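*Asks:* fold the following.
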Amino acid sequence: MKVIFIFIDGIGTGNKNRDTNPIYAAHTQVLSNMIDNARFTADASMGVPGLPQSATGQTAIFTGINAPAVLNRHLSGQPTVTLKKLIQDINIFGQLMKMGLTVTNANVYRDEYLANMLEVKDRRNRPSVTSVMGMAENIKFRNVKDFMENNGVYHDITGDILKESGYEVDVISPEEAAQNLYRLSRQFDFTLYEHFITDYAGHKFEMDRATEVVVNLDRFLGKLVDMLDFEQEDVLIITSDHGNLEDISVRTHTMNRVPVIVKGKKAEQVEKEINSLVDIMPFVIELFRRELDGNDKEN
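*Replies:* Just a heads-up that it's a prediction; the model follows:
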């Protein structure tokens, strides 16, 4: 079984008003159709008052722990010392590796950012939740050379930002990026890809830019779905940490639930329900546990 987990920052299940929701305003409708048919929606508040935020929401997704309840508040940006300790103690990479499974982070990091992050030279390059998780489990971080060799995906999908940053790279199409992610995922049991341009676009308050972001993401997801074999070995999981992009009439995050899109016949057999962000990691663990139990019985 091959599981691809795509984390998309800042998308909720808002209304379908094309004047305020770029997910439905885009001329391609892959993401909107996925949201409409999502198997689950998850509460991003997790019982803690206030607007859901990235650091606590992502920690909850990738640890299964109610991070806002631990801090007694929602926290934006990168994880603090307390959250880092939670992530280092338990995270989805580590749990899967203990089960004998192979995992990878498909994201490409800019060389200087990666160096600063790993050596803690610059507080502006503090690691995200997924980066802390990767460091805790000694996961290989991908750099610009990997992008050039089609061995990873940049967070903007196409690599435009890499080129704008001065790197001599060829910008690729969303479809080519999807092919790269697909090829990479064939080498691992669990492949993670994080796309956070969506949250930035939601905060920018600009419909044209937000719609452009959705179109690129739609093209990427559409090509990836076309390549995956959901009847046999592939499972695709897509979720988010909080709402934002679905309502650009406000600059802040939203209280909307987030979609949890699950595609693949093997995932349909998992009976666990997803009601909040803390339920996502246990769902993934159970998915693999069922697969491993089935393989043991066959042998």
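*Asks:* contacts and neighbour counts: CA atoms only from here.
*Replies:* OK.
*Asks:* what segments of the stretch 151-299 of the chain are strands?
*Replies:* Assigned strands in the stretch 151-299 of the chain, in chain order: 190-195, 234-239, 258-263 (criterion: DSSP state E, counting those that start in this stretch).
*Asks:* just give the number of residues close to the closest residue to residue 64 other than its chain neighbours.
*Replies:* Across the structure, with Cα to Cα, 6 or more residues apart in numbering as the measure, the residue nearest residue 64 apart from its sequence neighbours is residue 278 (4.2 Å). Using other Cα atoms under 10 Å, residue 278 is surrounded by 24 other residues.
*Asks:* let me see the contact set for residue 278.
*Replies:* 60, 61, 63, 64, 65, 66 (Cα atoms under 8 Å, 6 or more residues apart in numbering).
*Asks:* ok, now residue 263?
*Replies:* Applying Cα under 8 Å, 6+ apart to residue 263 gives the contacts 230, 235, 236, 237.
*Asks:* circling back: just the strands of the stretch 151-299 of the chain: most buried one?
*Replies:* strand 258-263 (a mean of 24; mean count of other Cα atoms under 10 Å).
*Asks:* could you list every helix and strand in contact with the lengthiest helix in the chain?
*Replies:* In the chain, with assignment by DSSP state H, the single longest helix is helix 207-227. In this structure, helix 207-227 makes packing contacts with helix 22-25, helix 30-36, helix 174-185, helix 197-204, judged by 3 or more Cα pairs under 8 Å, 6 or more residues apart in numbering; DSSP states H and E.
*Asks:* which one of those lies closest to residue 55?
*Replies:* Proximity of the helices and strands packed on helix 207-227 to residue 55 was assessed by Cα to Cα; the nearest stretch is helix 197-204, lying at 12.9 Å.
*Asks:* here's the other one to compare against:
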Amino acid sequence: MNLKSTLLIFIDGLGIGKADKKINPFFKYKFKIFTEYFNQIPSLSNRYIEKDETAFLFPTDAHLGIPGLPQSGTGQTSIFCGINAAKKIGKHFGPYPYSTLIPIIEKKNIFEEFLRLNKKVAFANAYPSIFFDYVNKGRRRLSVSTLSCILSNVKLRSSTDLRHSNAVSAEIDNEYWVKKLHYKIPIILPKTAAKRLLRLTERNHFTMFEYFHTDHLGHGRNKGDMEERLSVLDDFLFYVFTHIENDTNLIVCSDHGNLEDISVKTHTRNPALTITIGKDAKILRRKIKHLYDIKKAILGLYK
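*Replies:* Below you'll find the predicted structure:
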């Protein structure tokens, strides 16, 4: 199917930090996406990296003119809805969206905007049955991405989709589904998950995948699994970076800093990391300065 496709990979809690392997996993574990793809590791002293005219790495402002540590609820609302959510409510807030932001999310989320343009959209993440039980009980403490899909009637993928290779698990390789949730599905290679995501991307105008384990690791959770989890993420991203179609645009973005400084268990004041790859990568890099620029920059490619 010949579509103008955009893939957004949202990675929670990923900033640009100090060039210090004692506190910055980017330097301790030498991510291939940095050392082999960009040939440089980003840091506060090396914020802007250009591979060529179709691949850029750069910082994005997550403070949004509001004092305090950036948080997920306002940061993600800013990204997915194209507004300065922190300014709207007068503070950073998270991890879930502030109640007064929900009507804005319903009307302005990026899925809704693409649907208004009669474009095909997909949220690639798979959800286990316990999540659907949670939602069916009327619970609404949901991330901005999930809430956006529910409010805009975008399909939330299930274990059936995961089994049929039409979705990607939040941890990429299905390990949590197998070892914690006891699903009888295979643990897969990161490149297998990447292939699934790329196939889904080719069938839609806009596809999104969300990865949140980076934020958990940054907060000190599952610290013993850090090297393994980050290796899975790196392999997954490296395959996507090196195999995405030439006419597809890729944006990797985050809502705030965290993982890049594991000396603290809170979010950081560092800029969020953003990567653009594809034929319009330079346009996207030029237009994205703040979190709330990301949605407008993506939609601008379709207008």
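*Asks:* tell me which of the contacts of residue 263 of structure 1 you also see in structure 2.
*Replies:* Among the contacts of residue 263 of structure 1, those whose aligned partners also touch in structure 2, counting by both residues aligned by TM-score structural alignment, their matches' Cα atoms under 8 Å, are 235, 236, 237.
*Asks:* what secondary structure does the nearest residue to residue 94 of structure 2 once chain neighbours are set aside sit in?
*Replies:* For residue 94 of structure 2, ignoring the flanking residues on the chain, the nearest one in space by Cα to Cα, 6+ apart is residue 73 at 4.1 Å. Taken by DSSP: H, G, I helix; E, B strand; the rest coil, the conformation at residue 73 of structure 2 corresponds to helix.
*Asks:* count of residues packed around residue 156 of structure 2?
*Replies:* Neighbour count of residue 156 of structure 2, defined by other Cα under 10 Å: 17.
*Asks:* repeat for residue 116 of structure 2
*Replies:* Neighbour count of residue 116 of structure 2, defined by other Cα under 10 Å: 9.
*Asks:* so stretch 9-26 of structure 1 matches what in structure 2?
*Replies:* Aligned using TM-score structural alignment, stretch 9-26 of structure 1 spans residues 12-29 in structure 2.
*Asks:* swap that for stretch 92-109 of structure 1, please
*Replies:* Counterpart in structure 2 of stretch 92-109 of structure 1, with TM-score structural alignment as the criterion, is residues 110-127.
*Asks:* and stretch 45-55 of structure 1, by the same measure?
*Replies:* Taking TM-score structural alignment as the measure, structure 2 aligns residues 63-73 with stretch 45-55 of structure 1.
*Asks:* pull out the buried positions in the matching stretch.
*Replies:* If you call a residue buried by 16 or more other Cα atoms under 10 Å, then stretch 63-73 of structure 2 has these buried ones: 63, 64, 69, 70, 71, 72, 73.
*Asks:* what do you get for stretch 23-30 of structure 2?
*Replies:* Counting neighbours by 16+ other Cα under 10 Å, one finds that the buried residues in stretch 23-30 of structure 2 are 23, 24, 25, 26, 27, 30.
*Asks:* could you do stretch 33-40 of structure 1 as well?
*Replies:* When neighbours are counted by 16+ other Cα under 10 Å, the buried residues of stretch 33-40 of structure 1 are found to be 34, 35, 38, 40.
*Asks:* does the third one lie in a helix or a strand, and which?
*Replies:* What it means is residue 38 of structure 1. Here residue 38 of structure 1, judged by DSSP states H and E, is contained in no helix and no strand.
*Asks:* for it, which non-adjacent residue is closest in space?
*Replies:* With Cα to Cα, 6+ apart as the criterion, residue 38 of structure 1 has its nearest non-adjacent residue at 4.6 Å, and that residue is residue 261.
*Asks:* ok, that neighbour - contacts?
*Replies:* Shown in contact with residue 261 of structure 1 (Cα under 8 Å, 6+ apart): 34, 35, 37, 38, 39, 40, 236, 237, 238, 239.
*Asks:* switch to 6 Å and redo it
*Replies:* Contact partners of residue 261 of structure 1, counting by Cα atoms under 6 Å, 6 or more residues apart in numbering, are 38, 39, 237, 238.
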